[in-house]
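In: After the sequence you'll find the predicted model.
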Amino acid sequence: MQVPPGFRRKGENRVCHLHKSLYGLKQASRSWFTTFSTSLINAGFVQSKADYSMFTYKRENFLTILLVYVDDIVITGNDPTIITILKQYLAHQFQIKDLGLLKYFLGIEVERSPTGIFLNLRKYSLEILSDTGMLACKPASTPIEVSHQLNPNTGELLADPSTYGRLVGRQLYLTVTRSDITYVVTLFSQFMSAPRDMHWQAALRVVRYLKNSTDLGILLSTHSSLKLHAYCDVDWASCPTTRCTTTRYCTFLGTSSLSWRTKKQTTVSRSSSEAQYRVMANAASEITWLQLLLSELDIPIHPAQLHCDNQASLHIANNPVFHERTKHVEIDYHFVREKINDGTLHTTFVPSNQQLGN
């Protein structure tokens, strides 16, 4: 912000004193969230400790949940009367616009049916196809070639790296509802600093794959159980440059997919068992957070099941006497044993052909 022309005299240095935070300033979003959350807390809502953007209001058998992202708000609950009162209260405190039944939220399409709630990014996928000029392209059956040889040093450097970064960034947002492209987008993100033509062609293959699968998403089933379970797997020493291991896990509430992640480990594991044990710790951390979130929604918490296809890592997690294999592993990864001992986590062997985290 600058002082208006003609207001400042020659040789004077003047500043503006703000009475409130203006839109676009660094502190504007924090000031807005503080004001909004304070008004909700004054109305009897409780801010979640697992997700600070979620607020809950409980009274007898009634539960109202409010989610906020900057100035976009989603409200749900089992009592329409309380929801109506909440909307009136917010309209009195702020200038709001009621858009009715939830159909879009941050680009995510929400479709309801007797089988559940379906979330997808079909419109966003079509926008990517249109912006890249590939609406008439030949679709691909897989997001990447099985035997790809992507590395940071092969191929010609792109003249304009920003186009590659913009495309990968848009694909990254697609992973909110598309776990099938999480691995390839994570792989492409490693070449952001110096993308080459082969990386660009690989990113365009994902766009061709999207044309063949724009309707894919996640289904939150109404017939799903409320038992939490997860699958975890590794691709040991898969990075040809650093020999770091790629870890993968996904979590489910019954049959409904909740979260997933693919990430390259920061350290080099000496064995596949060690690498698997590390990803078990990451999955256990995600399960612990989800259990806290579900408890705030008054959902009964059962011991979670963690499925793994590596027998040695399961023995490490359940047997504290494996000194030779675990003495070089960092202490924080051993909290998997603590979760097993206190009964919040059970580990189970699953054959590789049934490993959903693969």
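Out: Looks like it came in fine. Residues are numbered from 1 along each chain as shown.
In: CA only for contacts and neighbour counts going forward, please
Out: Will do.
In: Quick check: which element contains Glu111?
Out: Under the criterion of DSSP states H and E, Glu111 resides in strand 108-113.
In: Now do that strand: distance to the chain's middle.
Out: Averaging C-alpha positions (Cα atoms, centre = their mean, to the nearest Å) puts strand 108-113 18 Å from its chain's average.
In: Show the subsequent helix or strand relative to it.
Out: Reading on from strand 108-113 to the C-terminus, the next helix or strand found by DSSP H and E is strand 116-120.
In: Residues contacting that next one, please?
Out: Around strand 116-120, the neighbours that count as contacts under Cα atoms under 8 Å, 6 or more residues apart in numbering are 108-112, 177-178, 215-223.
In: Can you give me the buried ones in it?
Out: Under the neighbour-count criterion of 16 or more other Cα atoms under 10 Å, strand 116-120 has Phe118, Leu119, Asn120 buried.
In: got the angle between that strand and strand 108-113?
Out: 150 degrees (axes from the mean of the first three to the mean of the last three Cα atoms, to 10 degrees).
In: Give the next helix or strand downstream of strand 116-120.
Out: Once the chain leaves strand 116-120, the next helix or strand it forms, by DSSP H and E, is helix 122-131.
In: who touches that following helix?
Out: Contacts of helix 122-131 (Cα under 8 Å, 6+ apart): Gly107, Glu109, Leu135, Leu167, Arg170, Leu174, Val207, Leu210, Lys211, Thr214, Asp215, Leu216.
In: swap in stretch 178-188?
Out: Contact with stretch 178-188 is made by 120, 143-144, 168, 171-172, 175, 199, 203, 206, 216-218, 260-263, as judged by Cα under 8 Å, 6+ apart.
In: In helices only, show me those.
Out: Val168, Gln171, Leu172, His199, Ala203, Val206 (DSSP state H).
In: For the third one, which non-adjacent residue is closest in space?
Out: The one in question is Leu172. Nearest non-adjacent residue to Leu172, counting by Cα to Cα, 6 or more residues apart in numbering: Val185, 6.1 Å away.
In: In three-state terms, how would that neighbour be classified?
Out: Per DSSP: H, G, I helix; E, B strand; the rest coil, the secondary structure class of Val185 is helix.
In: what about versus this one:
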Amino acid sequence: MYLTASRPDIMFAVCLCARYQANPKESHLQAVKRIFRYLKGKAALGLWYPKDVNFELHAYTDSDYGGCNLNRKSTSGGCQFLGPRLISWQCKKQTNVSVSTAEAEYIAASACCSHVLWCQNQLLDYGFNFLKTPIYIDNTVAIFITSNPVQHSKTKHIEIRYHFLRDNSEKGLIVLVQVSTENQLADLFTKAFDQGRFEHLVQAIGMINYEP
């Protein structure tokens, strides 16, 4: 778990295994051993923070829908960037069962918004004031819920505390921007992929191999 602070590529796998700490099975041990084998083979892989590049704050958010086979709860994922530099990332199973992909995505976007606001407040101490921070999401319905206050009757099943996403959007602190699923970098923190897609996402978030 401590290693995920510097290795976002294993964030989803570690968080998934951590759900079974209270009653682990043999299959969970095998999964943990696979993580260690991956780390041994990719010991030189790490985040790269270049200088003299774009310094704009932006974020990506995504969720799987009912990905947990035990209780069908979804997993929220998010990551925040300063230019091409990954500065924060999250992976967390949602507390409630979502009844639609839009609800799962909206809840994930709400969590991502909280981290964006925290980043904005921290950067204010250094003289950077980022308004209308783009949060990239691949679900159009979640964007419509944020931008259309008329749809209250259709969104009552979403808890009120998640509607602060709409409030911060109206204040001009964040703006939801649609991005294609292919370019959704937060996918790395919500689900498992084949080797090709996984390596593409790892490279896209700014991790490189330091081996000479």
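Out: That came in fine, so what should we check first? Bear in mind that the values here come from a model prediction, so they are computed numbers and not experimental data.
In: And the TM-score between them?
Out: After superposition, the two chains reach a TM-score (TM-score structural alignment, normalised by the length of structure 2) of 0.85; 187 aligned residues with a Cα RMSD of 1.1 Å.
In: returning to what we had before: can you get me a residue count around the aligned partner of the residue nearest to Leu172 of structure 1 in structure 2?
Out: If you follow Val185 of structure 1 across to structure 2 using TM-score structural alignment, you land on Val14. Applying other Cα atoms under 10 Å, we find 18 residues neighbouring Val14 of structure 2.
In: For Val14 of structure 2, give its distance to Gln178 of structure 2.
Out: Counting by Cα to Cα, to the nearest Å, the separation of Val14 of structure 2 from Gln178 of structure 2 is 29 Å.
In: Equivalent analysis for Val97 of structure 2, please.
Out: Counting by Cα to Cα, the gap from Val97 of structure 2 to Gln178 of structure 2 is 24 Å.
In: hang on, the earlier thing: of the buried residues of strand 116-120 of structure 1, closest to Ser39 of structure 1?
Out: Ranked by distance to Ser39 of structure 1 (Cα to Cα), those are led by Leu119 at 30.3 Å.
In: top helix in structure 2 by residue count?
Out: Secondary structure of structure 2 per DSSP H: the longest helix is helix 101-124.
In: what does it rub up against?
Out: The contact list for helix 101-124 of structure 2, computed with Cα under 8 Å, 6+ apart, reads 58-65, 74-80, 98, 128-130, 133, 135, 137, 139, 141-142, 158, 162-165, 173-174.
In: Of the residues you listed, grab the buried ones for PyMOL.
Out: To isolate the buried members of those in PyMOL, using 16+ other Cα under 10 Å:
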select buried, resi 58+59+60+61+62+63+64+65+74+75+76+77+78+79+80+98+130+133+135+137+139+142+158+162+163+165+173+174
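In: ok, back up a step: which members of the ones in helices among the contacts of stretch 178-188 of structure 1 are the farthest-apart pair?
Out: Using Cα to Cα, these span at most 15.0 Å, a distance reached by Leu172 and His199.
In: Please identify which of the two sits among more neighbours.
Out: Neighbours were counted for Leu172 of structure 1 and for His199 using other Cα under 10 Å; His199 has more, 25 against 18.
In: And that one, how far from Arg178 of structure 1?
Out: Using Cα to Cα, His199 of structure 1 is found at 20 Å from Arg178 of structure 1.
In: Where do the helices of structure 1 begin and end?
Out: When assigned using DSSP H, the helices of structure 1 occupy the ranges 28-42, 80-93, 122-131, 161-174, 182-189, 197-211, 272-296, 311-318, 323-326, 335-341.
In: contacting residues around the residue mapped onto Trp89 of structure 2 from structure 1?
Out: Under the alignment (TM-score structural alignment), Trp89 of structure 2 pairs with Trp260 in structure 1. By Cα under 8 Å, 6+ apart, the contact list for Trp260 of structure 1 reads Ser179, Arg248, Tyr249, Cys250, Thr251.
In: again, 7 Å this time
Out: Listed by Cα atoms under 7 Å, 6 or more residues apart in numbering, the contact partners of Trp260 of structure 1 are Ser179, Tyr249, Cys250, Thr251.
In: what's the burial count for the residue lying closest to Val202 of structure 2 once chain neighbours are set aside?
Out: Setting aside the residues directly before and after it, Val202 of structure 2 is nearest to Asp9 in space (Cα to Cα, 6+ apart), at 6.1 Å. Residues near Asp9 of structure 2, counting by other Cα under 10 Å, number 22.
In: Look up how far Glu56 of structure 2 lies from Asp9 of structure 2.
Out: For Asp9 of structure 2 relative to Glu56 of structure 2 (Cα to Cα), the value is 23 Å.
In: give the contact list for the spatially most central residue of structure 2.
Out: By Cα atoms, centre = their mean, structure 2 has its centre lying nearest to Gly78, at 1.5 Å. By Cα under 7 Å, 6+ apart, Gly78 of structure 2 lies in contact with Tyr60, Thr61, Asp62, Trp89, Gln90, Cys91, Cys112, Ala186, Phe189.
In: Check the gap between it and Cys119 of structure 2 for me.
Out: Counting by Cα to Cα - Gly78 of structure 2 and Cys119 of structure 2 are separated by 13 Å.
In: just to revisit the earlier point, can you tell me which of the contacts of Trp260 of structure 1 lies closest to Gln47 of structure 1?
Out: Taking Cα to Cα as the measure, Thr251 is the one of the contacts of Trp260 of structure 1 closest to Gln47 of structure 1, at 24.3 Å.
In: so that closest one makes contact with Lys227?
Out: No: using Cα atoms under 7 Å as the test, Thr251 of structure 1 is too far from Lys227 to be in contact (10.6 Å).
In: rewinding a little: which of the ones in helices among the contacts of stretch 178-188 of structure 1 sits closest to Gln47 of structure 1?
Out: Checking those against Gln47 of structure 1 by Cα to Cα gives Leu172 as the nearest, at 28.6 Å.
In: related to what we said a few turns ago, go through the contacts of helix 122-131 of structure 1 and name the one nearest Phe322 of structure 1.
Out: The closest of these to Phe322 of structure 1 turns out to be Leu174 (Cα to Cα; 41.3 Å).
In: Translate that closest one into the numbering of structure 2.
Out: Applying TM-score structural alignment, one finds that Leu174 of structure 1 aligns to Leu3 in structure 2.
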